[in-house]
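Undergrad: Provided below for reference: sequence and predicted model.
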Amino acid sequence: LLLLFVTWLLLRMRRLKLTLEEREGQLVVAREKAEESDMLKSAFLANMSHEIRTPLNAIVGFSSLMQSEELSQEERAEYCAIVVSNSEMLLTLLNDILDISSLECGKIRFNYASEDIVQICQHVMMTTAHTRQRGVEGRFACPVGSFMLTTDAHRLSQILINLLTNAGKFTSEGSITLGVEIDEERGEVLFSVADTGPGIPPDKQDLVFNRFEKLDGNKKKGTGLGLAICRQIAMIVGGRIWVDSAYTGGARFVFAHPIGIDPGGENREGGGFLPSEQRKSLFVNDAGQLVPEGK
């Protein structure tokens, strides 16, 4: 009997030791995550202060210069254009910050309906025409004249506009092509934006989707949030977005949007979508699930 008791005691002590080691490991992981979160917060605030200060300094500086009575009409118009440009940059930055914060916190509405994606793409091409540099051709390649897809038209347009605007910054000659491919077998529509710019190095292709990531430092205008927002939206609709490493003519981004009903969509982390012929308002709840309004 004593031997059994001692054996039981030793086994219990061993289990307690293993449990203690496991808890210690969990505490180490939690501490590392907390430290990483603190570092990300500090980096976010540092980037934010720089990104906001830059256009604000221009707005304040040139607004002060415009008060001078010695300015010519040409100078005044030039300074006014600079103020307007930086005001738009600041507004874009604030909108992007609000968008990515809402997406990551799961507090954003998605309005799904059956939409003609060809019309959406054509509208996006017209909307972004001014972002292309002089001499760069805008092309739209689609095998069909019309295709209905259950999607959030605003969020789909947001992804395409971000990709086309980004391509416009880096493409000084050649063309920018918005392509659509319908893959019935995989049950998805592939939207692609290909340019004839300098391209993206293979070791940087995953980094471009990080917040505030700029491959050229601060040489190009932008917040560094556009591609991060695209990735968040793609995840919520149950799709994917990536850089096509096989494309060598410049840079090519591909966004895969699911077609039709996804049986596991409602339970997928980050969302999914519910099919409906009529528009209904959906939102992401605290559990990261996409549900009808009022649920």
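TA: All right, it came through fine.

Undergrad: drop to CA atoms for contacts and neighbour counts, all remaining ones
TA: Fine.

Undergrad: hmm, who's touching stretch 196-210?
TA: 167, 170-176, 213-215, 225, 227-228, 231, 242-243, 245, 248-251 (C-alpha atoms under 8 Å, 6 or more residues apart in numbering).

Undergrad: show me those that map onto helices.
TA: Under the assignment DSSP state H, the contacts of stretch 196-210 contribute A167, F170, L227, A228, R231 to helices.

Undergrad: now that we have the contacts of stretch 196-210, which of them are buried?
TA: Neighbour-count burial within the contacts of stretch 196-210 applies to 167, 170-173, 175-176, 213-214, 225, 227-228, 231, 242-243, 250-251; the criterion is 16 or more other C-alpha atoms under 10 Å.

Undergrad: can you give me how far the helix or strand G25 falls within is from the chain middle?
TA: Per DSSP states H and E, G25 falls inside helix 2-65. Centre-to-centre, helix 2-65 and its host chain are 24 Å apart (C-alpha atoms, centre = their mean, to the nearest Å).

Undergrad: for the next helix or strand after it, buried residues please.
TA: Note on helix 2-65: by DSSP H and E, the next helix or strand toward the C-terminus is helix 73-105. By neighbour count with 16+ other C-alpha under 10 Å, helix 73-105 contains the buried residues 76, 79-80, 82-83, 86-87, 89-90, 92-93, 96-97, 99-100, 103.

Undergrad: and which of the residues you listed is nearest to T128?
TA: T128 lies nearest to T92 out of the buried residues of helix 73-105, by C-alpha to C-alpha, at 14.8 Å.

Undergrad: residue contacts, the closest one?
TA: So T92 contacts T223 (C-alpha under 8 Å, 6+ apart).

Undergrad: what about it, distance to I52?
TA: Per C-alpha to C-alpha, to the nearest Å, T92 is found 11 Å from I52.

Undergrad: got any residues that touch both of these two?
TA: With C-alpha under 8 Å, 6+ apart as the test, T92 and I52 reach no residue in common.

Undergrad: try this one side by side with the last:
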Amino acid sequence: MTQAFPQHFLIIDDDEVDRIALKRRLRAMAPKAAITEAASPLDGLKELENPSIECVMIDYDMPFCNGVSLVNSIRHTPATRHLPVIMITGTDEVAVAVEAIQQGADEFLSKADVNETTLGWAIHSALNRSELRREAASREAALRSFAFHAAHDLKSPLNGIVGLANVLQHTMDSLPAEARPFLAKIEEQGRHMASLIDNLLAFADTEQSPAEFEPVDLTAAAQQAASLLDADIREAGAHVTISDLPKTRGHAAQLERVFTNLIQNAIKYRTDAAPQIAISAEALGDQVRVDVRDNGIGVPDHLRERIFNPLDRGDADDDAGHGLGLSIVKRIIETHGGRIWCQPAPEGGSVFSFTLILLREA
């Protein structure tokens, strides 16, 4: 599989000397190629709006943001998801290379090893991986279409079963009393299965088909999520505080879903005290970290990673939930070029933190 050598490169690196050195190498290999430079991840994202970019080279270590977050954003933006991306770093640590490749980089080079031979190999390899990714995406799109149609076909008879069980419970006076709990269970399990189908589709769709990113007011997204959960909040006697949050680029409905799921979790996993939920943010260079803090039962140390795994409900022994809520949240955040983690709150409870690209006002 061979593709034409790229004729427009984008270099994203905060070190001007390193950009000049890489630019010189590329000029020697492709004298007529256009080379665009960006000194920060945010500037890089702006340059990526240019559809003529054919290959991206990203520094791993930049202030307040490593290149992996930027790779995530590139991979999950429709216009750039198939671009060849090469991570070039000042280290040759295997762990860094593995992280870069796992998160979407096509190739990895240490700055100390960059020469025309290694760079040429990395570019051609990245081009081949990009083509394979395009082919895989086409097959995945066909599979997703099948899954959505299959889900619709599954839910139609399921909704009929749930509806008939409900009718039987309320219209058959002669139904033996001992039979009524079984009908209630049929209805409950049917609704549970329908919800599971919806959540499985949502889990798949968050990564595979993100909409074109637009400016998103995170304060408005959090407020809308709280408004949608107003009945649950009032029933639990919860109090939700939302500080002024900045803007980011993304999918408003998906980010609203992040806040919805995190608020729901804080209400569900509460102590006897009324839930206190505080949403705040802190700017970190080109990124923003959003914290959703609660006073609930907390998350044990051994579960803080597991809770983000699909269908893993940790040590929960109740019937509510499918173990997909936090998995969906994690996938949404990653499609927006960020990451999410959980840590204990100093006063008890949990803090769910996630990062996003900060959209600064012009």
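TA: On my side now, so go ahead. Bear in mind the structure is a predicted one, so any value in this text is a computation, not a measurement.

Undergrad: can you give me the strands for the stretch 101-250 of the first structure?
TA: Taking DSSP state E, counting those that start in this stretch, the strands of the stretch 101-250 of the first structure run over residues 109-116, 137-141, 148-151, 175-183, 188-195, 240-243.

Undergrad: and the first one against the second structure, how far off on average?
TA: The superposed strand 109-116 of the first structure is, by mean C-alpha distance after the TM-score superposition for the first structure, a mean 2.1 Å from where its aligned residues fall in the second structure.

Undergrad: what do you get for the third one?
TA: Using mean C-alpha distance after the TM-score superposition for the first structure, strand 148-151 of the first structure ends up 2.4 Å from its aligned counterpart in the second structure, as a mean over the superposed pairs.

Undergrad: residues in the second structure aligned with that strand?
TA: Aligned by TM-score structural alignment, strand 148-151 of the first structure corresponds to residues 247-250 of the second structure.

Undergrad: that stretch: which residues count as buried?
TA: K247, T248, R249, G250.

Undergrad: same check, this time on stretch 216-223 of the first structure
TA: Across stretch 216-223 of the first structure, burial judged by 16+ other C-alpha under 10 Å covers G222, T223.

Undergrad: which residues touch that stretch?
TA: Contacts for stretch 216-223 of the first structure (C-alpha under 8 Å, 6+ apart): E51, M89, T92, L93, D96, K169, F212.

Undergrad: if you set the cut-off to 6 Å instead, what comes out?
TA: L93 (C-alpha atoms under 6 Å, 6 or more residues apart in numbering).

Undergrad: what is the neighbour count of L163 of the first structure?
TA: 22 (other C-alpha atoms under 10 Å).

Undergrad: separation between the alignment partner in the second structure of it and C342 of the second structure?
TA: Matched across to the second structure, L163 of the first structure falls on L262, judged by TM-score structural alignment. L262 of the second structure sits 11 Å away from C342 of the second structure, going by C-alpha to C-alpha.

Undergrad: with adjacent residues omitted, what lies nearest to the aligned partner of F110 of the first structure in the second structure?
TA: Alignment note: F110 of the first structure maps to A211 in the second structure; criterion TM-score structural alignment. Excluding its sequence neighbours, the residue lying closest to A211 of the second structure (C-alpha to C-alpha, 6 or more residues apart in numbering) is H251, at 6.3 Å.

Undergrad: thought that neighbour was touching P210?
TA: No: between H251 of the second structure and P210 there is no contact under C-alpha atoms under 6 Å: 7.3 Å.

Undergrad: distance of N86 of the first structure relative to Y79 of the first structure?
TA: Applying C-alpha to C-alpha to N86 of the first structure and Y79 of the first structure gives a distance of 11 Å.

Undergrad: correction: the previous question concerned I97 of the first structure.
TA: Applying C-alpha to C-alpha, the value for I97 of the first structure to Y79 of the first structure is 27 Å.

Undergrad: likewise R240 of the first structure?
TA: 42 Å.

Undergrad: which one of the buried residues of stretch 247-250 of the second structure sits closest to F146 of the second structure?
TA: Checking those one by one against F146 of the second structure (C-alpha to C-alpha), the nearest turns out to be G250, at 27.0 Å.

Undergrad: contact partners for the closest one?
TA: F213, E214.

Undergrad: please pick out the residue of the second structure most distant from its centre.
TA: S174 (52.2 Å; C-alpha atoms, centre = their mean).

Undergrad: the helix or strand containing N128 of the second structure packs against which elements?
TA: In this structure, N128 of the second structure sits in helix 116-171 according to DSSP H and E. Packing contacts for helix 116-171 of the second structure, counted by 3 or more C-alpha pairs under 6 Å, 6 or more residues apart in numbering; DSSP states H and E, involve helix 180-208.
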